[in-house]
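Novice: Attaching a predicted model along with its sequence, questions to come.
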Amino acid sequence: MTKPTLADLTAFSAVAAHRSFRRAADALGVSRSSLSHAMLALERELGVRLLNRTTRSVAPTEAGEALLMRLGPVLRDLDEALDAVADSRGSPSGTLRINANESAARLLLRTVVPRYLKRFPRMELDLVAEGRLVDIVEKDFDAGVRLGESVPRDMVSVRVSDDLRFVVVASPSYLAGRVSPQVPDDLRGHDCIRQRLPSGKRYRWEFRKHGQEIVLDVPGALTLDSIGLMVEAASDGLGFAYVPESAARERLDDGRLHMVLEDWCPFIPGLCLYYPGHRHVPAGLRAFIDVLKEVKNSRTAVQ
């Protein structure tokens, strides 16, 4: 029996992990047809079917699962050995893929990314800004960045930002001549700028005070799917918006927006970078986390 190549075994592992020839091919940088032919050749060489294929999905057979269980630790050990060689050169290399929402991506671009790319010139960073929460393992990302409450429990997380809060804001022109809301339910008598989530649902505004929690499907003729546009619309007098305080901070400071219901808007866990704890952490991601902690510590020292 001809022994399979490392490339073939790596390709099989990718197909089994992604449950898709297309996604695995994209991750490996090869064509779907060449990957399919490689898997057929691997099965012929081993004399056993490794993958069950349908028109919609692909999954390991019992023999494939058995091979995958033994193959996983071997490939992880190989990755660690290659990373050790990279560490001995003093600089990691390769591509680091991170999935984040737009506000997190903007924060990273202002703080961590410039220092990271300057310090590690052999690294390439693929930063994908995406509204919806994705499975970073399935989509072949090394890490994700989301609010702490959205991080899956089986992930290792590292703080990116301090605690934050969502606040209700409106322009002086909108507030002029109107009674400012004193409790969340008062918003039912106002124009509110609603938010469309990536899932297609409209976001319901969440409030909490002294242990009391209120969730409102606020009224409003305008719905937007961008925090930035919501801040602009509120500044233009179109109604109340419920946005991260950081997104409205500049306009709050210069008086273009005013905050209401502040005591109903508690702080929540801020942004976190997260990654699978059961997988080998590549050198490029470890280096990114080191820079992230360095930047955060320097901000704390200044404060």
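Specialist: Alright, I've got the coordinates. Numbering: from 1, shown residues only.

Novice: For the rest of this, base every contact and every neighbour count on C-alpha atoms.
Specialist: OK.

Novice: give me the number of residues near Lys3?
Specialist: 8 (other C-alpha atoms under 10 Å).

Novice: need the contact list for Gln212.
Specialist: Under the criterion of C-alpha atoms under 8 Å, 6 or more residues apart in numbering, Gln212 has no neighbours.

Novice: Also Ser199?
Specialist: Per C-alpha under 8 Å, 6+ apart, neighbours of Ser199: Arg132.

Novice: Tell me the spacing between it and Leu108.
Specialist: 24 Å (C-alpha to C-alpha, to the nearest Å).

Novice: ok, now Arg115?
Specialist: 10 Å.

Novice: Neighbour count for the two, which is higher?
Specialist: More crowded of Arg115 and Leu108, by other C-alpha under 10 Å: Leu108, with 18 against 15.

Novice: putting a second one here so we can go through both:
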Amino acid sequence: MRSPLPELELFAAVARHGSFRRAAIERKVSTSMVSQAIRKLEDQLGVLLLRRTTRSVAVTAAGAELLASLEPGLRLISDAVEKLNLHRASPLGHLRINAPAPVAQFRLAELAAAFIGLHPDVTVEISAEAAFQDIVKEGYDAGVRFGDDVPQDMVAVRIGPPQRFAVVASPAYLQRKPAPRSPRELAQHECIVRRFPSGAPQAWEFQKRAPGRHVPTGKLIVNDAQTAVTAAVCGAGLTFQHERYVAHALASGALVSVLQVYAPGVGPPYLYYARQRYLPAALRAFIDFAREDTTRSDAKSAAARPRGAPKKQPRNAVAPGL
């Protein structure tokens, strides 16, 4: 009997994700191919492994038993293949990275462009989204989050400086309501609230004098940065945005920055990934490249940085050079 290893790998992916579509994305095949492979495997084994409905996929008792037996073996196979990658002059593979939009646009894009120029056999896929993702469950090789937002069971590597934000409003709005003099006065203003896919509002963070997270309130709620910026230009209220999203509006005078003395912003971005015996060669190469690029950037900006204690790192951060 032919080994059903390809079908078993697809079954494990479906079982992990609870989704044929997500398994197909991970394995880089079509959803119909996944469905056909699972049906073929069930026919070959003579047992139902997955229960399907129009809305969900659930593992049967037999499927759960098979998955528990399969996973150690599949990890050994994956490790064996990755060990062979160590003998290549250049890494080979496909990287999937999940990151917040500002980091994806203003940091990861430049890193990926330079990286694939050095490693043409690697493909890098960047998914920019606000929602927190379980990178293992969703089939990502790595994710990016800020400081304490990095899951504690992950390994983290800093890939950039603290991210600067700005609290801005239109001149027309500030004529109606005097600019806030401290973050505590935000409660007296109309704030444009950005809601994440989880339903939670984005907190406004300040690094100096009154550090901490302030949850805004307001009559306008949006789910993306550009809509919030446009609404602010139209006089709807204050918005908290990455400085590069509002640079042109500030330069033209369409928006005015407030609360600068409190240094609106968040901590440095960290690339994080799951602990594993053998890192995929492409991921290891990207981690090393990002770390080296960050070190060079730090050296260039060292003279311009204000003196003071370094920002707190997440407990799972990896020291440079490890």
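Specialist: All right, it came through fine. Predicted model, so just to flag it, every value in this text is computed and none were measured.

Novice: Post the TM-score for the overlay when you can.
Specialist: TM-score of the superposed chains, computed with TM-score structural alignment, normalised by the length of structure 1, equals 0.80; 300 aligned residues with a C-alpha RMSD of 3.4 Å.

Novice: for the residue nearest to the spatial centre of structure 2, what are its contacts?
Specialist: In structure 2, the residue lying closest to the centroid (C-alpha atoms, centre = their mean) is Ala99, at 2.4 Å. Residues in contact with Ala99 of structure 2, defined by C-alpha under 8 Å, 6+ apart, are 126-130, 143-145.

Novice: Which ones among those residues lie within strands?
Specialist: Under the assignment DSSP state E, the contacts of Ala99 of structure 2 contribute 126-128, 143-145 to strands.

Novice: what about Gln276 of structure 2, how many neighbours?
Specialist: 11.

Novice: whoops, I mixed them up, Tyr274 of structure 1
Specialist: 26.

Novice: ok but it is inside a helix, no?
Specialist: No: per DSSP: H, G, I helix; E, B strand; the rest coil, Tyr274 of structure 1 lies outside any helix segment and is strand.

Novice: distance of Leu84 of structure 2 from Arg275 of structure 2?
Specialist: On the measure of C-alpha to C-alpha, Leu84 of structure 2 and Arg275 of structure 2 end up 19 Å apart.

Novice: how about the helices of structure 2, start to end?
Specialist: Using DSSP state H, the helices of structure 2 run over residues 5-17, 20-27, 31-45, 61-85, 101-103, 109-118, 171-176, 225-233, 247-252, 281-301.

Novice: Export those helices to CSV and append columns for distance to Leu186 of structure 2.
Specialist: Formatted as CSV, the helices of structure 2 follow (distance: least, C-alpha to C-alpha, whole Å):
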stretch, distance to Leu186 of structure 2
helix 5-17, 41
helix 20-27, 41
helix 31-45, 48
helix 61-85, 51
helix 101-103, 24
helix 109-118, 34
helix 171-176, 13
helix 225-233, 15
helix 247-252, 20
helix 281-301, 32
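
Novice: Quick one: closest of these to Thr217 of structure 2.
Specialist: Closest of these to Thr217 of structure 2 is helix 225-233, at 13.6 Å (criterion: C-alpha to C-alpha).

Novice: after superposition, how close is that closest one to structure 1?
Specialist: Taken against structure 1, helix 225-233 of structure 2 registers an average deviation of 4.3 Å after superposition, with mean C-alpha distance after the TM-score superposition for structure 1.

Novice: And the contacts of that helix?
Specialist: 168-170, 192-194, 222, 237-239, 241, 245-246, 249, 254-255.

Novice: In those residues, which residue is surrounded by the most others?
Specialist: Leu238 (32 neighbours).

Novice: Just give me the match in structure 1 for that one.
Specialist: Correspondence of Leu238 of structure 2 to structure 1, assessed by TM-score structural alignment: Phe240.

Novice: quick one, what contacts its match?
Specialist: Here Phe240 of structure 1 is in contact with 168-170, 190-193, 234 (C-alpha under 8 Å, 6+ apart).

Novice: In JSON lines: those residues, plus distance to Arg153 of structure 1.
Specialist: Shown next, in JSON lines, are these (distance: C-alpha to C-alpha, whole Å):
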{"residue": "Val168", "distance to Arg153 of structure 1": "30"}
{"residue": "Val169", "distance to Arg153 of structure 1": "32"}
{"residue": "Ala170", "distance to Arg153 of structure 1": "36"}
{"residue": "His190", "distance to Arg153 of structure 1": "38"}
{"residue": "Asp191", "distance to Arg153 of structure 1": "37"}
{"residue": "Cys192", "distance to Arg153 of structure 1": "34"}
{"residue": "Ile193", "distance to Arg153 of structure 1": "32"}
{"residue": "Ala234", "distance to Arg153 of structure 1": "35"}
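
Novice: right, and Gly93 of structure 2 touches Pro120 too?
Specialist: No: the criterion here is C-alpha atoms under 8 Å, and Gly93 of structure 2 misses it with Pro120 at 9.9 Å.
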